[in-house]
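1. Predicted coordinates and the sequence they were generated for:
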Amino acid sequence: MNAQEQLIDRFYRAFTALDTDTMAACYAEDATFDDEAFSLNGRTEIAGMWRMLATAVRKQQAAGSGDWKLAYSSVRADASRGQAHWEAHYLFSATNRQVHNVIDADFVFNAHGLIAKHRDRFDFWRWSRQALGTPGLLLGWSPFLKAKVRQRAADNLRNFLAAESKTTAAAQA
């Protein structure tokens, strides 16, 4: 396994364990992340998204609900680009519906061997049918629903980061 494949493997091993600090360390400071729900700029936003998602999973686990499982495969990379396939099983917290998301990831690495660009692709309509039920079935193909999900995800991340910032400030006071 070359250095970039090791980095991708490290990232997904950390993701499986919900180790968001290790995940964040895999990204360049100015990295970008895009998927069907998020469009993020910088390690701070990207790490915040992973922390938000991991926090939701941990809360579900503490409550005895949800079934978090992540498997990854097909890790391939050269010095500048990489890819992987991953599948996540989780409880979508907004609706308490079980989701099995199938994702293909593409990576671009910077000169220091860190992730500079990360793009996850998945079938939004398939995801929305599972996560949202009837609204996803009826509207999951539409740009309207995709835009609504992206806006809600952005709002949730902004609120999560603001709450983290307040907690940090209070702890330092």
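-> That came through fine. Numbers count the residues shown, from 1 in each chain.

2. hey, let's count contacts and neighbours off CA atoms from now on
-> Noted.

3. for the protein, what spans make up the helices?
-> 3-16, 20-25, 43-62, 124-132, 134-139, 143-172 (DSSP state H).

4. by contact count, what packs against the last one?
-> What that stands for is helix 143-172. Packing partners of helix 143-172 (3 or more CA pairs under 8 Å, 6 or more residues apart in numbering; DSSP states H and E): helix 43-62.

5. Next, the buried residues of the helix it packs on.
-> For helix 43-62, the neighbour count (16 or more other CA atoms under 10 Å) marks 43, 45-54, 56-58, 60 as buried.

6. and which of those residues is nearest to residue 127?
-> Residue 127 lies nearest to residue 53 out of the buried residues of helix 43-62, by CA to CA, at 15.9 Å.

7. who touches the residue sitting nearest the centre point of the chain in this structure?
-> Note on the chain: the residue nearest the mean C-alpha position is residue 50, at 5.4 Å, using CA atoms, centre = their mean. When contacts are counted by CA atoms under 8 Å, 6 or more residues apart in numbering, residue 50 touches residue 20.

8. what's near enough to touch residue 29?
-> Contacts of residue 29 by CA under 8 Å, 6+ apart are 42-44.

9. how does it look with 10 Å?
-> By CA atoms under 10 Å, 6 or more residues apart in numbering, residue 29 lies in contact with 41-44, 46, 114-116.

10. can I get these in TSV with distance to residue 7?
-> Putting the contacts of residue 29 into TSV (distance: CA to CA, whole Å) gives the following:
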residue	distance to residue 7
41	20
42	18
43	16
44	19
46	16
114	8
115	9
116	12
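
11. take a look at this one as well, against the first:
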Amino acid sequence: MHPNAQLIETFYRAFQRRDAEAMAACYATDVVFEDPAFGELRGADAGDMWRMLCARAKDLDVRFSAVQADDTAGRAHWEADYLFARTGRPVHNRIDATFRFRDGLIVEHRDRFDLWAWSRQALGLPGLLLGWSPLVRNTVRAQARSGLTQFQSKR
């Protein structure tokens, strides 16, 4: 197995244990992370996002598969089942991740998932009716960023 594929597996195994410090240790200090909920996060903000998510996770179950990597790039599929903290609603999220590597660390991590499918589960009726709209997308992103800022201020 390629060392970068092992790095991806190390990252997700740490997530399965809710070990955000081990996850953050897989990132370069100048990492760029992006997903539909948080948008783009850089550097320490990316590690802090995982710290926050692991700390808040209720009934988290993470599974990963289809890990592939070479010297510069990689990918994986992962799924997570959890209770969304703000509403207490169950969520099953399916995510496709892409990675870029430098010096044995992740320098770019992009997660792709269907935000409308996520919002239907996490938010219920409002997510079903409006989860496709830019208004809900922007609200979800603003709340995610606000939660990260509050988490960081308490550390």
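-> Okay, I see it. Everything numeric in this text was worked out from a predicted model, so none of it was measured.

12. tm score of chain vs chain?
-> Laid over one another, the chains give 0.97 as their TM-score (TM-score structural alignment, normalised by the length of structure 2), with 154 aligned residues with a CA RMSD of 0.7 Å.

13. one step back: conserved subset of the contacts of residue 29 of structure 1 in structure 2?
-> Contacts conserved in structure 2 for those, counting by both residues aligned by TM-score structural alignment, their matches' CA atoms under 10 Å: 41-42, 44, 46, 114-116.

14. Pull up the gap between the residue nearest to the centre of structure 1 and residue 103 of structure 1, please.
-> Distance, residue 50 of structure 1 to residue 103 of structure 1, by CA to CA, to the nearest Å: 16 Å.

15. Repeat that for residue 40 of structure 1.
-> Separation of residue 40 of structure 1 from residue 103 of structure 1 (CA to CA): 18 Å.

16. just residue 131 of structure 1 next, same as before
-> Using CA to CA, residue 131 of structure 1 is found at 15 Å from residue 103 of structure 1.

17. Looking at these two, which is more packed in?
-> Between residue 131 of structure 1 and residue 103, counted using other CA atoms under 10 Å, the more crowded position is residue 131 (24 against 18).

18. show me what contacts that one?
-> With CA under 10 Å, 6+ apart, residue 131 of structure 1 has these contacts: 90-101, 125, 137.

19. Just give me the closest of those residues to residue 168 of structure 1.
-> Of all the contacts of residue 131 of structure 1, residue 93 has the smallest distance to residue 168 of structure 1: 24.5 Å, by CA to CA.

20. how about the closest one, what's its match in structure 2?
-> Structural correspondence for residue 93 of structure 1 with respect to structure 2 (TM-score structural alignment): residue 85.

21. about what we covered before: just give me the closest of the contacts of residue 29 of structure 1 to residue 157 of structure 1.
-> residue 46 (9.8 Å).

22. how about stretch 113-126 of structure 2, which residues of structure 1 does it hit?
-> Counting by TM-score structural alignment, stretch 113-126 of structure 2 pairs with residues 122-135 of structure 1.

23. Report the buried residues of that stretch.
-> 124-132.

24. Could you dump those into CSV with distance to residue 149 of structure 1 added?
-> What follows is these, written out as CSV (distance: CA to CA, whole Å):
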residue, distance to residue 149 of structure 1
124, 10
125, 12
126, 14
127, 11
128, 9
129, 13
130, 14
131, 11
132, 10
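
25. who touches residue 123 of structure 2 in this structure?
-> Here residue 123 of structure 2 is in contact with 84, 86-91, 116, 130-131, 140 (criterion: CA under 10 Å, 6+ apart).

26. Buried only: go through those residues for me.
-> 84, 90-91, 116, 130-131, 140.

27. with those in mind, which one is nearest to residue 5 of structure 2?
-> Within those, the smallest distance to residue 5 of structure 2 is 27.2 Å, found for residue 91 (CA to CA).

28. do you know how far that closest one is from residue 98 of structure 2?
-> With CA to CA as the criterion, residue 91 of structure 2 and residue 98 of structure 2 are 22 Å apart.

29. Alright, calling it a day.
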